[in-house]
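# This is the structure alone, sequence omitted:
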């Protein structure tokens, strides 16, 4: 795999761990980080050895504290638009990654950091996790999907409140508004993320992949078309070894063993 200056990646027993690695800058997102994310996500999507991806930040203070303001402040309108467009492309690549993704939020997830976490399928937060979209205080709006994903996760009115006020919320508040799936002690964060990843890995991989497609794409459709897509995906799985193994094991009261290749 390519060598990266701002990212660290490791994999073990089906779990890939992707770390934003700019701790001196609180893992702020600049163009180099985004370019490297764009490349590595392409590689991860093709890697059959990675069944679940965990995304986290380096150090104990921040998951990602936002985009790099020093890099952004002198951009003109055209450059700002290009920056947002590219960031959205990268985060959409994460959102639509073949593998399920878990954000292990170890501190501040502000601006682009909150948006990065929301592009993951599931979010687990340490007790010190903090979320927010503070962009309006900088004279801009969330530009990496925050105006869209936040409202889909927490609801329209709450998203407007958080974005309009630039409010930062703690882990408990984030959990109560469905922005976090789970809160855990900081020292236990990665263990909890790996435990959830392992519970996913035990399931049929093609069914997990089809479920992600159905949920992500169906959410944007009207119900009748979404149900048609669900039926198509459901039916297609009956032509797979995963379905034969899973249902045969169930009827024979033995543990299913799914092929990971």
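Nice, thanks for sending it over. Note that the structure is predicted; figures quoted are calculated from it, not measured.
# Only C-alpha atoms from now on, for both contacts and neighbour counts.
OK.
# which SS class is residue 109?
strand (DSSP: H, G, I helix; E, B strand; the rest coil).
# List the contacts of it.
62-66, 117, 129-132 (Cα atoms under 8 Å, 6 or more residues apart in numbering).
# Give me the subset of the residues you listed that lies in helices.
residue 117 (DSSP state H).
# Pipe the contacts of residue 109 into a markdown table and attach neighbour count and distance to residue 105 per row.
Formatted as a markdown table, those follow (neighbours: other Cα atoms under 10 Å; distance: Cα to Cα, whole Å):
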| residue | neighbour count | distance to residue 105 |
| --- | --- | --- |
| 62 | 27 | 8 |
| 63 | 34 | 5 |
| 64 | 32 | 9 |
| 65 | 25 | 11 |
| 66 | 26 | 13 |
| 117 | 29 | 7 |
| 129 | 27 | 6 |
| 130 | 24 | 9 |
| 131 | 29 | 9 |
| 132 | 25 | 13 |
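# here comes the other one, which I'd like you to weigh against the first:
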């Protein structure tokens, strides 16, 4: 796929996806969601890529929301289809991706932008970041998983207040709430994320894949997270990464994981 609204940089087993619609503050339109879907799938299938970072171009916005002009005239059924397809195509895909995804939140992450950041496995924000779900100010609710993931991250009461007021929180408040893991200067944002990604990439990609699956299972109403953990733990014993990891530990050397 020829990308129009994103670009990808790869170095040292780490891929950085940049959403590049600066005139629209990197707002998510249909084309951008499709491009991100393809990019995440291709990077997940690339055995050389061990971590993915996603960010927005420029200094003003990670993603300032969805492109409202695309759905302002939608019917009820079109609205349902928009949410269902978007969740399946991008947001649930990212949440369940076997390759770790870090959101480098630079500037505004509003509406669909915050929903995308929350779908990532964790988030790092720049000091100028502002986050919120302002959908009720437009007469609609978050439709890309925001009503589900925000309470999981910051608690029901805080999520209810943030959604119902259509308010925003700054980076420090987001850190206090647990919405982001770290806050750094804008200049340090990508280097900091790359440093974390490098640490992740030293570990077993197979074990990380199962860890993501087990953690996510604990947030699904129809899944027993403990049973998923037990099964994933046992499965790890049959992998080459487990053999290499335990052998390297006993031999007091650094593991060289084959990723299988």
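Yep, it's here. In this text, all values refer to a predicted model and were calculated from it rather than measured experimentally.
# And the TM-score between them?
The TM-score (TM-score structural alignment, normalised by the length of the second structure) is 0.96; 259 aligned residues with a Cα RMSD of 1.4 Å.
# about what we covered before: which among the contacts of residue 109 of the first structure gets closest to residue 162 of the first structure?
residue 132 (7.0 Å; Cα to Cα).
# Can you show me the strands along the stretch 51-200 of the second structure?
For the stretch 51-200 of the second structure, the strands defined by DSSP state E, counting those that start in this stretch occupy 51-56, 61-63, 101-105, 108-110, 122-126, 130-132, 168-170, 182-184.
# post-alignment, the first one versus the first structure, mean distance?
Put plainly, it is strand 51-56 of the second structure. Taken against the first structure, strand 51-56 of the second structure registers an average deviation of 0.5 Å after superposition, with mean Cα distance after the TM-score superposition for the first structure.
# With the fourth one instead?
With mean Cα distance after the TM-score superposition for the first structure, strand 108-110 of the second structure departs from the first structure by a mean of 0.2 Å once superposed.
# before we move on, what about the last one?
On the superposed models, the aligned residues of the first structure are on average 0.4 Å from strand 182-184 of the second structure, with distances taken as mean Cα distance after the TM-score superposition for the first structure.
# ok, back up a step: now the strands of the stretch 51-200 of the second structure as CSV including distance to residue 192 of the second structure?
Formatted as CSV, the strands of the stretch 51-200 of the second structure follow (distance: least, Cα to Cα, whole Å):
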stretch, distance to residue 192 of the second structure
strand 51-56, 11
strand 61-63, 16
strand 101-105, 9
strand 108-110, 19
strand 122-126, 9
strand 130-132, 19
strand 168-170, 19
strand 182-184, 8
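# The second structure: helices as residue ranges?
Counting by DSSP H, the helices of the second structure are 30-45, 76-86, 92-95, 112-119, 146-154, 156-165, 171-177, 189-201, 205-217, 225-236, 240-250.
# residues in contact with the shortest one?
When contacts are defined by Cα under 8 Å, 6+ apart, helix 92-95 of the second structure is touched by residues 37, 40, 87, 101, 119-121.
# What residues does the residue lying closest to residue 257 of the first structure once chain neighbours are set aside make contact with?
Once flanking residues are discounted, residue 257 of the first structure sits nearest to residue 245: 7.0 Å by Cα to Cα, 6 or more residues apart in numbering. Residues counted as contacts of residue 245 of the first structure (Cα under 8 Å, 6+ apart) are 256-258.
# Good, we can wrap up now.
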